[in-house]
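Student: what would the 3D arrangement of this be:
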Amino acid sequence: MIIVIDGYNILKYNAGQLYVSEEQRRHFVRRCARYGHFKNNSIVIVFDGGDSQWQSSYKDHDALVIYAGHGKSADDAIKRYMSKQRADNLLLVSSDNELAYWASERRIASMGAPDFLQILSTYNIKQADHSTSTSIIKISQDSSPELDALMQEAALMNVSKPEDNPTIRDKNADKLSKSERQLYKKLKKL
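Tutor: Predicted coordinates for the structure are as follows:
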């Protein structure tokens, strides 16, 4: 699947500010690229403007980064890119209503900034959990083999709370409309 991300739309939603620094942009691109690599999805991040008058692109950590061109909107670049791809293989990530409407007219699934950021942060939390050491650090001199065994077992369990995962309707999935079923399939791949 190809995940097409409206870069500044997501970054500005996340940061809650009008200006996004170069460092914030680079960090976001790397985060998305790691996620795409881990999930075996292609990541395309499109930003407004750029240094050149013309649209330019480059690869950054397995993500295709596209700049629309000086004074040009990412929305137009996203539309051009998505028009050249198969609709059933695309997922648009943007909270721009006009862009989401354009995508829905072409049967392209879309998701807003809050849902994508939640998925991305859940992925980063899981990555941090996997990268931490599984060795046990005892902070007390007391000894209780039963308690130690219980704590070891509990540490290996991955408990997730419902609020940690984006809302995906699992029940009655066969009663969804065709477009909802397509979105559901794509969300399960995330």
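Student: C-alpha from now on. contacts and neighbour counts both.
Tutor: Noted.
Student: pretty sure residue 113 contacts residue 96?
Tutor: No - with contact defined as Cα atoms under 8 Å, residue 113 does not count as touching residue 96 (9.1 Å).
Student: compare those two (neighbour count), which wins?
Tutor: Between residue 113 and residue 96, counting by other Cα atoms under 10 Å, residue 113 is the more crowded of the two (20 against 15).
Student: for the protein, which segments count as strands?
Tutor: Ranges of strands within the chain are 2-6, 42-47, 56-60, 63-67, 90-93, 109-111, based on DSSP state E.
Student: need these in CSV with mean neighbour count and distance to residue 188, can you?
Tutor: Below are the strands of the chain laid out as CSV (neighbours: other Cα atoms under 10 Å; distance: least, Cα to Cα, whole Å):
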stretch, mean neighbour count, distance to residue 188
strand 2-6, 23, 13
strand 42-47, 23, 15
strand 56-60, 13, 26
strand 63-67, 22, 21
strand 90-93, 22, 12
strand 109-111, 21, 13
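Student: sequence B follows; please return its structure for comparison with A:
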Amino acid sequence: MALHLLIDGYNLLHQIPELVLLMQEDPEEARKALLKQLQEYQRIRRHKITVVFDAWGRNEPQSKVNIKGIQVIFTAHGETADDYIKRRAAKEKERAVVITSDRAIRSYVETYGAISVTSRDFLSRMEAAFYEEMKGEKLAFEPRPRKRLPKKARQRLAKIAKL
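Tutor: Next comes the predicted model:
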């Protein structure tokens, strides 16, 4: 089953120090820089990626644009990225992997069977993917547990390992 990464765009962007600084000067360039990193990641891992940004006061309807294989959503006026991600994850259930550090969103989407990963953890996995491609070697993230985990926990770990 192919994974669909639903990314809280500003939440992830604010985890990257150089993009935080760029965001203060030129938000459009900061978003482009984030999307460029995600495009490189997508080229390596081949996951479907949707990045959702809040409307931030735009008085426009929701807009969707596909930028080199990544779907970018700007929510409609009055809708938050959180609302969109929750709705989409509830619809996609087990296929969805939600990338956000917002505990409320993570808890909500997991009740529908989606997997959630913090933005920091995802960045670590994205950097590992870049390293693996460059060096040609696989990095191990989690030590293997000594006891057999429950089936749901094993399935969750298997999906996260694909990141």
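Student: coming back round to it: a markdown table please, covering the strands of structure 1 and showing distance to residue 125 of structure 1.
Tutor: Formatted as a markdown table, those follow (distance: least, Cα to Cα, whole Å):
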| stretch | distance to residue 125 of structure 1 |
| --- | --- |
| strand 2-6 | 20 |
| strand 42-47 | 20 |
| strand 56-60 | 22 |
| strand 63-67 | 21 |
| strand 90-93 | 20 |
| strand 109-111 | 21 |
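Student: residue 13 of structure 1: which of these is closest?
Tutor: Set against residue 13 of structure 1 and scored by Cα to Cα, the strands of structure 1 come closest in strand 2-6, at 10.9 Å.
Student: what does that closest one contact?
Tutor: The contact list for strand 2-6 of structure 1, computed with Cα atoms under 8 Å, 6 or more residues apart in numbering, reads 41-47, 74-75, 78, 89-94.
Student: likewise stretch 44-63 of structure 2?
Tutor: Counting by Cα under 8 Å, 6+ apart, stretch 44-63 of structure 2 makes contact with 2-10, 42, 69-81, 84-85, 129-130, 133, 162-163, all of which sit outside it.
Student: hmm, try it at 7 Å
Tutor: Identification of contacts with stretch 44-63 of structure 2 by Cα atoms under 7 Å, 6 or more residues apart in numbering yields 2-10, 70-77, 80-81.
Student: can you show me the helices along structure 1?
Tutor: Secondary structure of structure 1 (DSSP state H): helices located at 7-15, 22-39, 74-83, 97-105, 113-131, 145-156, 178-189.
Student: adding distance to residue 165 of structure 1, write the ones you listed out as a markdown table.
Tutor: Compiled in a markdown table, the helices of structure 1 are given as follows (distance: least, Cα to Cα, whole Å):
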| stretch | distance to residue 165 of structure 1 |
| --- | --- |
| helix 7-15 | 17 |
| helix 22-39 | 16 |
| helix 74-83 | 27 |
| helix 97-105 | 22 |
| helix 113-131 | 7 |
| helix 145-156 | 20 |
| helix 178-189 | 11 |
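Student: what does residue 54 of structure 2 align to in structure 1?
Tutor: By TM-score structural alignment, residue 54 of structure 2 lines up with residue 48 in structure 1.
Student: go on, residue 101 of structure 2?
Tutor: So residue 101 of structure 2 corresponds to residue 95, using TM-score structural alignment.
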